[in-house]
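A.B. asks: Give me a model of this one.
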Amino acid sequence: MKKVQLITDGACLGNPGPGGWSAILRFEEQKKELWGCEKQTTNNRMELTAAIEGLRALREKCQVEVVTDSEYVLKGITTWIDGWKRKGWMTAAKKPVINQDLWKLLDEQVNRHQATWTWTKGHASHADNNRCDELATRAAREQSKS
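C.D. replies: Next comes the predicted model:
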């Protein structure tokens, strides 16, 4: 099974506002950059979308280390999601999970792979995370111009 690293980031100009997401896939010496945007969204939705689209881009089952600077995504997928599913996608406060549509898509993509999750500090020393931030912000800015 291939070992892949997926680095993700999301950005939003205003929250909500125009948003962008990006993902970098690394396999051996290969690197692939992905990005996209939405007209009206939130930062959390873009963070989730980056992970979904990065995993979706993998054509076969892989061992994937997902690197994110989003504690929301990290805690959601590693800690909260099992409880949400058991409770019919309700929070501990008995309210519907926010961004449930994207959490379900992320769960589906994660289950296609053997995924581990790593948090990195944003805007710090992780070169690929900084590149993702640059791509996501650029995508959000381009979206805000159209």
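A.B. asks: contacts and neighbour counts: CA atoms only from here.
C.D. replies: OK.
A.B. asks: Skipping adjacent residues, who's closest to P16 in space?
C.D. replies: Nearest in space to P16, with sequence neighbours left out and distances taken as Cα to Cα, 6 or more residues apart in numbering, is T42 at 4.6 Å.
A.B. asks: so which strand or helix has S22?
C.D. replies: According to DSSP states H and E, S22 maps onto strand 17-27.
A.B. asks: Now that strand: buried residues?
C.D. replies: G17, P18, G19, G20, W21, S22, A23, I24, L25, R26 (16 or more other Cα atoms under 10 Å).
A.B. asks: As a markdown table, these with distance to E53 would be great.
C.D. replies: Output for these, formatted as a markdown table (distance: Cα to Cα, whole Å):
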| residue | distance to E53 |
| --- | --- |
| G17 | 20 |
| P18 | 18 |
| G19 | 15 |
| G20 | 12 |
| W21 | 9 |
| S22 | 9 |
| A23 | 8 |
| I24 | 10 |
| L25 | 11 |
| R26 | 14 |
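A.B. asks: Would you check which pair of those lies furthest apart?
C.D. replies: Within the buried residues of strand 17-27, G17 and R26 form the most distant pair, 29.9 Å apart (Cα to Cα).
A.B. asks: Now the second one, please; I'll put the structures next to each other:
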Amino acid sequence: MITAAADGSALGNPGPAGWAWYVDDHCWAAGGWPHATNNQAELTAVLELFRATAHLDDELHVLCDSQYVINAVTKWMSGWKRKGWRKADGKPVMNVELLQLLDAELAGRRYRFEWVRGHVGHDLNEAADSRARAVAEAYRRGAAVPSGPGWTYEAASAVEAAAIVGDLEAELEPELDSGPEAAFEAASDDAALFSLDEPVDAWHTLTLDLSTEELERLVQRARAEGVSPEEFLRGFI
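C.D. replies: The predicted structure is shown next:
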């Protein structure tokens, strides 16, 4: 499953506007217009997320702080379609062009929406919000728009693998900061990982160096067994 946040921003509403979806710092996209509404930006963020992942079969878990977008997709859209894209009072549905495009992208996809409160420190939501706002600010200033790298992963397992790699890098950062000489000396002092003559409670923690591709395969096999990568490896002991 892919988890991503989608958000929009309109300065003045309507005004300079931006949209963004965000998975992590290596996988996100943003865009916007000189003049649009906040709801248009919110809808476009979700639309562009579905477009970016159209080639994948993974379920999409969309984090969104717009109840308008979530209700439009999960509650209102089917009724609007039956009424020829008109509301219960007979008036035309607003933003119908975007909604029709989004409806087409949703066809055949596995997805679920989760409402998150905006501006309360939710990491993914804050990341999407800051990028959408940066685009709106760029249009207001007439500056270059930060559009992001776009979709950069092959599948959900690659997203999970990248997250694990990021966590490992964060844990190893203090050691890396000490320099290669210190790392070499530490390795020399502990040339053997452990001795079979030592009691079990004296054995050291086993550390594996895996490439991103190897880690992705590990995550895929662990998911197939319904366990964490650590539990999967422990099963070989």
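A.B. asks: Once they're superposed, tell me the TM-score.
C.D. replies: Here the TM-score for the pair of chains, by TM-score structural alignment, normalised by the length of structure 1, is 0.92; 141 aligned residues with a Cα RMSD of 1.3 Å.
A.B. asks: The residue nearest to P16 of structure 1 - how many residues pack around it?
C.D. replies: 21 (other Cα atoms under 10 Å).
A.B. asks: which residues sit against stretch 134-142 of structure 1?
C.D. replies: 9-13, 18-22, 35-38 (Cα atoms under 8 Å, 6 or more residues apart in numbering).
A.B. asks: With distance to A127 of structure 1 added, can I get the residues you listed in CSV?
C.D. replies: What follows is the contacts of stretch 134-142 of structure 1, written out as CSV (distance: Cα to Cα, whole Å):
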residue, distance to A127 of structure 1
D9, 12
G10, 15
A11, 17
C12, 20
L13, 22
P18, 24
G19, 21
G20, 18
W21, 16
S22, 14
W35, 17
G36, 20
C37, 22
E38, 25
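A.B. asks: show me where structure 1 has helices.
C.D. replies: 43-56, 71-75, 81-86, 100-110, 127-145 (DSSP state H).
A.B. asks: Identify whichever of those helices lies nearest to K31 of structure 1.
C.D. replies: helix 127-145 (10.2 Å).
A.B. asks: which residues of structure 2 does that closest one align to?
C.D. replies: Counting by TM-score structural alignment, helix 127-145 of structure 1 lines up with residues 123-141 of structure 2.
A.B. asks: Can you list the buried residues in that stretch?
C.D. replies: Within stretch 123-141 of structure 2, judged by 16+ other Cα under 10 Å, the buried ones are 124-140.
A.B. asks: Show where stretch 91-106 of structure 2 falls in structure 1, residue numbers please.
C.D. replies: Against structure 1, stretch 91-106 of structure 2 falls on residues 95-110 (TM-score structural alignment).
A.B. asks: Please spell out which residues along that stretch are buried.
C.D. replies: Buried, per 16+ other Cα under 10 Å, within stretch 95-110 of structure 1: V97, L102, W103, L105, L106, Q109, V110.
A.B. asks: before we move on, back to that, counterpart of the residue nearest to P16 of structure 1 over in structure 2?
C.D. replies: Per TM-score structural alignment, T42 of structure 1 is aligned with T37.
A.B. asks: Check the burial of S146 of structure 1 by counting its neighbours.
C.D. replies: Here the number of neighbours of S146 of structure 1 (other Cα under 10 Å) works out to 6.
A.B. asks: got the contact list for the residue nearest the centre of structure 1?
C.D. replies: Centroid-nearest residue in structure 1, with Cα atoms, centre = their mean: A51, separated by 2.8 Å. Residues near A51 of structure 1 by Cα under 8 Å, 6+ apart: L6, T8, D9, A23, V66, L106.
A.B. asks: is it true that the fourth one touches G36?
C.D. replies: No. When contacts are counted by Cα atoms under 8 Å, A23 of structure 1 is not listed as touching G36 (9.4 Å).
A.B. asks: mind checking how far the match of stretch 91-106 of structure 2 is from the chain centre?
C.D. replies: Distance of stretch 95-110 of structure 1 from the chain centroid (Cα atoms, centre = their mean, to the nearest Å) equals 11 Å.
A.B. asks: same question, stretch 78-89 of structure 1
C.D. replies: Its chain's average C-alpha position is 18 Å from that of stretch 78-89 of structure 1, according to Cα atoms, centre = their mean.
A.B. asks: Give me the contact list for that stretch.
C.D. replies: Residues outside stretch 78-89 of structure 1 that contact it (Cα under 8 Å, 6+ apart) are M90, T91, P96, V97, Q100, W103, W117.
A.B. asks: Name the residues of it that are buried.
C.D. replies: Quick answer for stretch 78-89 of structure 1 (16+ other Cα under 10 Å): I81, W84, W89.
A.B. asks: any chance of those in JSON lines, with distance to E47 of structure 1 too?
C.D. replies: Output for those, formatted as JSON lines (distance: Cα to Cα, whole Å):
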{"residue": "I81", "distance to E47 of structure 1": "16"}
{"residue": "W84", "distance to E47 of structure 1": "19"}
{"residue": "W89", "distance to E47 of structure 1": "19"}
